[in-house]
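[1] sequence isn't available, so here's the structure alone:
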């Protein structure tokens, strides 16, 4: 279900995406409202399920996780039980930062974050290759992050 947002709610969300710890008074000033209506709008956005939580975003680079590889995965069985088994197993691999089921020439796309090529190779050999129903993989090493963002879609 698409949620219709007015310009003020979009500004509130944009500020929260940029800094979820922004004080309500500062946020209210930034969007041109007083504290109470801003707090009410945030509560409504949470109740609508638009805001699903708040979290600390860690710096992978400062944690030494500078190596990013995207892995195409084809699985040998695409029945529901196989998909559920694969999904549960891939969620347990800490190096898998993102995993998407894909419609196309392969079944899943994984984003693997590791310290270096040795760490990645070990993750592939010990974790990824042990995933249930794994058919084949194809890996692509990222050389540089050009765009990484969390955003709120513009109105319209």
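    Arrived safely. Quick caveat, the model's predicted, so the values are computed rather than measured.
[2] rest of the way, CA atoms for contacts and neighbours
    OK.
[3] which residues are in contact with the most centrally placed residue in the chain?
    For the chain, the residue nearest the mean C-alpha position is residue 98 (6.1 Å; CA atoms, centre = their mean). By CA atoms under 8 Å, 6 or more residues apart in numbering, the contact list for residue 98 reads 110-112.
[4] which of these has the most neighbours?
    In terms of neighbour count, residue 112 stands highest of the contacts of residue 98 at 24 neighbours, by other CA atoms under 10 Å.
[5] my guess is that residue contacts residue 70. True?
    Yes: taking contacts as CA atoms under 8 Å, residue 112 lies within contact range of residue 70: 6.1 Å.
[6] name the helix or strand for the residue nearest to the centre of the chain, please.
    Following DSSP states H and E, one finds residue 98 within strand 96-101.
[7] here's the one I want to compare it with:
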């Protein structure tokens, strides 16, 4: 499957119907076979999502209390949201600077071949690099955008010269360095679920 088609298949979430602002029905497509999982999202579901995006370690009892449900139905809703793929996982968010990764760079990558084989080889090379904490397929003059976290500029130079520029099909790169962070949130807006 071509990378763009694979990306579209993974990210596709299509709204099927909505009777009111109280709930919406969504069809979430799984990676395997394009099976659709349909569930009705209620205000309680959206509240659960909002709270879990802020505190993924909250106990089910506390979550249920904040949502206004008893623990059993609350847990059942969380399990349904997980099974639907809307909740894709739980992680610990680390402070980049306390992890001694003082340099954050966004790197635009242009490739010279647009074949499936070259795209797959580049993808596999990027997945092996722990410094690459994000990789996005882009439109415009560059094909990919990498988010790279390293301890210092020497480590960045080492990464780009010895590894990135030697990856399959890489033709050109352009780097931008983060000077300050005004907002860096993993929480997604939920207004569009109405």
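    Yes, it's here. For clarity, every value in this text was computed on a predicted model and none was experimentally measured.
[8] as CSV, the contacts of residue 98 of the first structure with secondary structure and distance to residue 2 of the first structure would be great.
    Converted to CSV, the contacts of residue 98 of the first structure look like this (DSSP: H, G, I helix; E, B strand; the rest coil; distance: CA to CA, whole Å):
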residue, secondary structure, distance to residue 2 of the first structure
110, strand, 27
111, strand, 27
112, strand, 31
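[9] any chance of a markdown table for those, columns distance to residue 122 of the first structure?
    Converted to a markdown table, these look like this (distance: CA to CA, whole Å):
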| residue | distance to residue 122 of the first structure |
| --- | --- |
| 110 | 16 |
| 111 | 15 |
| 112 | 12 |
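[10] out of those residues, which are shared with the second structure?
    Among the contacts of residue 98 of the first structure, the ones still in contact in the second structure (both residues aligned by TM-score structural alignment, their matches' CA atoms under 8 Å) are 110-112.
[11] which one of those sits closest to residue 8 of the first structure?
    Each of those was checked against residue 8 of the first structure using CA to CA; the closest is residue 111, at 34.2 Å.
[12] okay, and the residue nearest to residue 22 of the first structure when sequence neighbours are not counted sits in which element?
    For residue 22 of the first structure, ignoring the flanking residues on the chain, the nearest one in space by CA to CA, 6 or more residues apart in numbering is residue 16 at 7.0 Å. Using DSSP H and E, the secondary-structure element containing residue 16 of the first structure is helix 7-18.
[13] check the fit of that helix onto the second structure and give the mean distance.
    Per the superposition on the second structure, helix 7-18 of the first structure and its aligned residues are separated by 1.0 Å on average (mean CA distance after the TM-score superposition for the first structure).
[14] corresponding residue for the residue nearest to residue 22 of the first structure in the second structure?
    Under the alignment defined by TM-score structural alignment, residue 16 of the first structure is paired with residue 52 of the second structure.
[15] so its match touches residue 58, yeah?
    Yes: Residue 52 of the second structure is in contact with residue 58 according to CA under 8 Å; the separation is 7.3 Å.
[16] neighbour-wise, which of these two wins?
    The residue with more neighbours, out of residue 52 of the second structure and residue 58, is residue 52; 17 against 12, by other CA under 10 Å.
[17] what about the more buried one, distance to residue 28 of the second structure?
    Remark: distance between residue 52 of the second structure and residue 28 of the second structure (CA to CA, to the nearest Å) = 19 Å.
[18] count of neighbours near the aligned partner of residue 68 of the second structure in the first structure?
    Taking TM-score structural alignment, residue 68 of the second structure has residue 32 as its aligned residue in the first structure. The burial count assigned to residue 32 of the first structure is 12, neighbours taken as other CA under 10 Å.
[19] over to residue 29 of the second structure?
    For residue 29 of the second structure, the count of nearby residues is 20 (other CA under 10 Å).
[20] tell me how far the ends of stretch 40-56 of the first structure are from each other?
    Between the opening and closing residues of stretch 40-56 of the first structure lies a distance of 23 Å (CA to CA).
[21] give me the residues contacting that stretch.
    Contacts for stretch 40-56 of the first structure (CA under 8 Å, 6+ apart): 9, 12, 20.
[22] contacts only, for the residue lying farthest from the centre of the first structure.
    Relative to the average C-alpha location in the first structure, and by CA atoms, centre = their mean, no residue lies farther out than residue 34, which sits at 32.2 Å. In this structure, residue 34 of the first structure makes contact with 25, 28, judged by CA under 8 Å, 6+ apart.
[23] how close does it sit to residue 152 of the first structure?
    Residue 34 of the first structure sits 22 Å away from residue 152 of the first structure when distances are taken as CA to CA.
[24] same question, residue 119 of the first structure
    Using CA to CA, residue 119 of the first structure is found at 34 Å from residue 152 of the first structure.
[25] same check, this time on residue 89 of the first structure
    Distance from residue 89 of the first structure to residue 152 of the first structure, by CA to CA: 31 Å.
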